[in-house]
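K.L.:
here is a sequence with its predicted model. Questions after.
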Amino acid sequence: MKMNKHWIWLLATICLVSTARSQVEKQVHAMSAREAVEYARKNSFEVKKALEDIRIQHQVNREVTSNALPQLNGSAAVNYSPRVAVQSFPNFIAAGTYGVLEQEGVRDANGNPIKAPDDFGIIAAQFGTKWNANAGLSLQQILFDGQVFVGLQARDAAMNFARKNAEITEENIAVNIYKVYYQLLIAQYQINLYHDNILRFEKLHHDTREIYKNGFAEKLDVDKVSVTLTNLRTDSLKLKTQMNNGFLGLKVLLGMPLADSVILTEKLTEEMVKSEILDTAYNYGDRREFQLLEIGKQLNEFNVKRYKYSYLPTLSAFGQLNSMAMRDQFNLFRDKWYSSSLIGVQLNVPIFDGFKRNSQIEQAKSAVKKSNYDMELLKLSIDRDVASSRNRFRDAIIAVSAQRENMKLAEDVFDQTKKKYDQGLGTNTEINTAQTELRTAQTNFFSALYDAAIAKVDYMKAVGKIF
């Protein structure tokens, strides 16, 4: 029993510590839409991936720079030949000896002049030692290479290209955050409206039951109100579930732990949507996609330049320092090592490559033309986006005003119908119709308000001013 109590206390302590730790780790974030965007720029995993692309490009630029810096390499090797290779060569020793004897008139034992044979044969001998070692340094420096110099010039453009890609990623995430944020605000407003409507129908349900008890209403009237009340509660529950799932999606966009909580501090109102009068003038250069195409065109132009420079000769300097040891025994460091050195300059002149460079230049020129076409197509797309989003925003603002008045009118109609019903002058059907029209008017108003907010976000993106 003592051991069981001991384990129970231990498990309880572990559970309490784990619960306390989880509570400490959970955070509550109260933020406006713009604050949510700033949070995502620091924590979104998509943004972090784009920032890694910038770091990768930085290292690529360092790699390009390394081509223009001295290249220093060291090498060392030890070779052992159990059997030194045998080489065969003409017997030049015998030929020389016979030549001297003939020249001096030497005679053989029979008194005849010595005469060289027609064939002296070959000699087989081993050249080299069993143990050989060498160590050395080599240095190479490019003095002139047009392609390397163009690569150095293109480093800034390549880095700007990576940065612009990251900005586009941030912009797309910001647009999605604004839309989800406003959608959640609308959902909260609709839940509040459902709450108000439920309170109305709970009172109506109570009043109808009292009227039924007094014999002035039918059981059918009570049932109809009960059905409507149940539907309202069910729809409200569904909307809460959808809103909770929406918050999960928002946290994923933000790069926020799902255990954390988000509180929306901004209010979506007509005044907020209508604020900041939208200018009709815009500049293509404000769009980050257009800026990206401009940088891409610049990089393609560097490509043309690079291939043209490949026709020029390349010049490089080099130097070598080597030291060797040759032994028949493994005593490489006892005796002298033999050193050698070399310094030189190398010039490579391209003469004919089968028109390869010409083909590369033409391909690069076509890539530049394609960049120009892409920019013109994007201009047309920007014009269309600006015009369509402006039209949607204008119509949405008109719809918001109209739906607001319509919702107010529907509320008045419902209130008047309820009063008539309470006085026994109206029917349950009129109440249900008025309530349905009120719900429809409320839904239409918030739908129009959301459409106006989204149209404004789309317009700000179209003119390149989402940040």
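P.N.:
Right, received. Where do you want to start? Numbers count the residues shown, from 1 in each chain.
K.L.:
when you work out contacts or count neighbours from here on, use the C-alpha atoms and nothing else.
P.N.:
Fine.
K.L.:
tell me how far L137 lies from K42.
P.N.:
48 Å (CA to CA, to the nearest Å).
K.L.:
L438 now?
P.N.:
When distance is defined by CA to CA, L438 is 43 Å away from K42.
K.L.:
kindly report the same for A77.
P.N.:
A77 is 52 Å from K42, by CA to CA.
K.L.:
which one of those two has more residues nearby?
P.N.:
With neighbours defined as other CA atoms under 10 Å, A77 and K42 compare such that K42 has more, 13 against 10.
K.L.:
then this one, side by side with the first:
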Amino acid sequence: MKLNISLATLALLFSLSASAQVKKWTLEECVTYALEKNISIQQSQLDVQTAEYNKKSAMGNFLPSVNASATHNWNNGLTQDVTDGTLKVQTTQNTSVGLNAGVNLFQGLTNLNTMHRANLQILANQYQIDGMKDDIALMVANSFLQILFNKETLKVRQSQYDLTQQELERTQTLIANGQLPEGEIYELEANSASQEQQIVVAENNVRLSLINLAQLLLINDYENFDISTEDYDIPASVILDTRPSDIYQKALEIRNEVKVSETNVEIAEVNYDLAVGGISPTLSAFYSYNTRASYQDRAGTPIVNPADPTSDPILGYVTSTQEPVRVPTITSTTVSPDPIYDQFDRNGGHVFGLQLQIPIFNGFRNHVNMQTSRITLEKARLQLENTKIDLESTVYQSYNDALAASKAYVAAEKTLIARQQAYDYAQERFDVGVINSFEFTQTQQQLEAAQSELVRTKFDYIFKIKVLEFFFGIPITE
């Protein structure tokens, strides 16, 4: 017996220890964790990095381009020998190096507009990320409040079940004392069985809502995931005292979907300016330096051979004296190539100047680019107007929803008070046998429905107030 008690005590302590280790997540922790782990946000952050590199590329357009080149070639085959002019099968080598630089002096403000567009794209991507964060925060808050609603509903079901058990015990006592007929307990037992089923459904709803939030947070340990249920009463808010038009004007200033649409209009305007720049003349400056060297032997200065002038071939005769005119015998020489650095220095050349290009006709390409850019700009402006209209509709709808939820909650409170009074009165009448168990159960079920409706309207009101405050710039976690 002592061993059994000891084992039971250890099991209880282990169970309490395990449950104590389960982290209770607050709403703020859930929102923060979701924003850190969300894959879509991480993908959009990579888009921001891409936009940063595009900005760096746009900055580079203002700088001159400098390129160096070097070529070394072998020519193998039948070529002319530079020393004697004969054709020979030989291999020659040549090296050439060069340096080229260029800069755009004017290009229809293309570089400036490209830089402006890159900055706007970074801004648009950041606004898009902030908008995604807002949507995720609302999704997390909705899932969080759904768990709270399901837990409160479970408490109501369990509380009503406990009351029913007390009534069963009291009724059994009255039947045993002969104060009530035996059939009076059947309706209570049926109601107790129905409440047990409702508890099972409520417990399952709690588990499913916890899993849903855990999946939203990318947490796989569903069994040990739970939330904190402290301090989640009706928030003290004065947002309903604010006019919907004022909330809308505030939303126009802070909502990211509006900022994204406005930035897209600016990007479309810059793209149109870029298209217009395509028909502008362009002016650029250029400079290049090139030199070369050869590794082939070259012909040297010819040498006259005076050893035997009479052996030189006769070109002709002097008319007056008939003296022969001879061609001196010239011996060609072969000289090794100059050092490569000397050749580079001697053969170097510079080219520099300005280049003006005026577009005249390019197959309608510039005209088409301008027209399509203009259409895109008009679409962006219409999208901005549509975004504002949708936001205004959403704000007014959210205001009306929050106002209706407030009234529904107040009505549910009054209904619960009345149902509680009716239940207490019915219980007194049931205890003295004035009403039967069926009538008493009906009153109890109406009380349960009122309690459930109060829980539903409470969390519906909390969420809709949070949504309305969100449009006014109040964080969802406050």
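P.N.:
Now that the structure is in, tell me what you want to look at. Everything numeric in this text was worked out from a predicted model, so none of it was measured.
K.L.:
so which strand or helix has the one residue sitting closest to the centre of the first structure?
P.N.:
Nearest residue to the geometric centre of the first structure (CA atoms, centre = their mean): A50, 3.4 Å. Counting by DSSP states H and E, the element that carries A50 of the first structure is helix 45-66.
K.L.:
heading C-terminal from that helix, find the next helix or strand.
P.N.:
strand 71-80.
K.L.:
what about E385 of the second structure, which SS state?
P.N.:
Three-state call for E385 of the second structure (DSSP: H, G, I helix; E, B strand; the rest coil): helix.
K.L.:
and the helices in the second structure?
P.N.:
Counting by DSSP state H, the second structure has helices at residues 2-20, 27-37, 39-60, 110-176, 184-216, 244-254, 256-277, 340-347, 365-431, 437-471.
K.L.:
tell me which of the ones you listed sits nearest to Y295 of the second structure.
P.N.:
Of all these, it is helix 340-347 that lies closest to Y295 of the second structure, at 8.0 Å by CA to CA.
K.L.:
which residues does the closest one contact?
P.N.:
Under the criterion CA atoms under 8 Å, 6 or more residues apart in numbering, residues 291-295 lie in contact with helix 340-347 of the second structure.
K.L.:
looking at these, state which has the most neighbours.
P.N.:
That'd be A293 among the contacts of helix 340-347 of the second structure, by other CA under 10 Å, with 23 neighbours.
K.L.:
how far away is that residue from V89 of the second structure?
P.N.:
To V89 of the second structure, A293 of the second structure is 21 Å away according to CA to CA.
K.L.:
one more: N436 of the second structure?
P.N.:
Counting by CA to CA, the gap from N436 of the second structure to V89 of the second structure is 126 Å.
K.L.:
the more surrounded of those two?
P.N.:
Higher neighbour count among N436 of the second structure and V89: N436, with 19 against 11, using other CA under 10 Å.
K.L.:
how near is the aligned partner of K418 of the first structure in the second structure to K466 of the second structure?
P.N.:
For K418 of the first structure, the aligned residue in the second structure is Q427 (criterion: TM-score structural alignment). With distances taken as CA to CA, Q427 of the second structure is found 40 Å from K466 of the second structure.
K.L.:
so between those two, which is more surrounded?
P.N.:
Looking at Q427 of the second structure and K466 with other CA under 10 Å, you find the greater number of neighbours at K466, namely 25 against 20.
K.L.:
can you give me every residue that contacts the more buried one?
P.N.:
Applying CA under 8 Å, 6+ apart, the residues near K466 of the second structure are I476.
K.L.:
alignment lookup: it to the first structure.
P.N.:
That one, K466 of the second structure, aligns with V457 by TM-score structural alignment.
K.L.:
neighbours of T280 of the first structure, how many?
P.N.:
Neighbour number of T280 of the first structure under other CA under 10 Å is 9.
K.L.:
and L87 of the second structure, by the same measure?
P.N.:
12.
K.L.:
find the nearest non-adjacent residue to it, please.
P.N.:
Q80 (4.3 Å; CA to CA, 6 or more residues apart in numbering).
K.L.:
I'd say the one you found and T92 touch.
P.N.:
No. Counting by CA atoms under 8 Å, T92 is not a contact partner of Q80 of the second structure; they are 10.4 Å apart.
K.L.:
between the two, which one's more packed in?
P.N.:
T92 (16 against 13).
K.L.:
and the more buried one, what does it touch?
P.N.:
So T92 of the second structure contacts 74-76, 295-296 (CA under 8 Å, 6+ apart).
K.L.:
farthest pair within those?
P.N.:
Using CA to CA, the two most remote members of the contacts of T92 of the second structure are N76 and Y295, lying 13.4 Å apart.
K.L.:
quick one, longest strand in the second structure?
P.N.:
strand 87-106 (DSSP state E).
K.L.:
quick one: that strand to the first structure mean distance?
P.N.:
Following superposition, strand 87-106 of the second structure is found to deviate from the first structure by 4.4 Å on average (mean CA distance after the TM-score superposition for the first structure).
K.L.:
what comes up buried for that strand?
P.N.:
Residues of strand 87-106 of the second structure classed as buried by neighbour count (16 or more other CA atoms under 10 Å): 92, 95-98, 100, 102-105.
K.L.:
related to what we said a few turns ago, nearest to F286 of the second structure, out of the helices of the second structure?
P.N.:
Per CA to CA, nearest to F286 of the second structure of those: helix 39-60, 16.9 Å.
K.L.:
please tell me which residues of the first structure the closest one aligns onto.
P.N.:
Going by TM-score structural alignment: helix 39-60 of the second structure matches residues 45-66.
K.L.:
with the second structure superposed, average distance for the matching stretch?
P.N.:
Averaged out, stretch 45-66 of the first structure is 2.0 Å away (mean CA distance after the TM-score superposition for the first structure).
K.L.:
next, the buried residues of that stretch.
P.N.:
In stretch 45-66 of the first structure, counting by 16+ other CA under 10 Å, buried: 45-48, 50-51, 53-54, 57-58, 61, 64.
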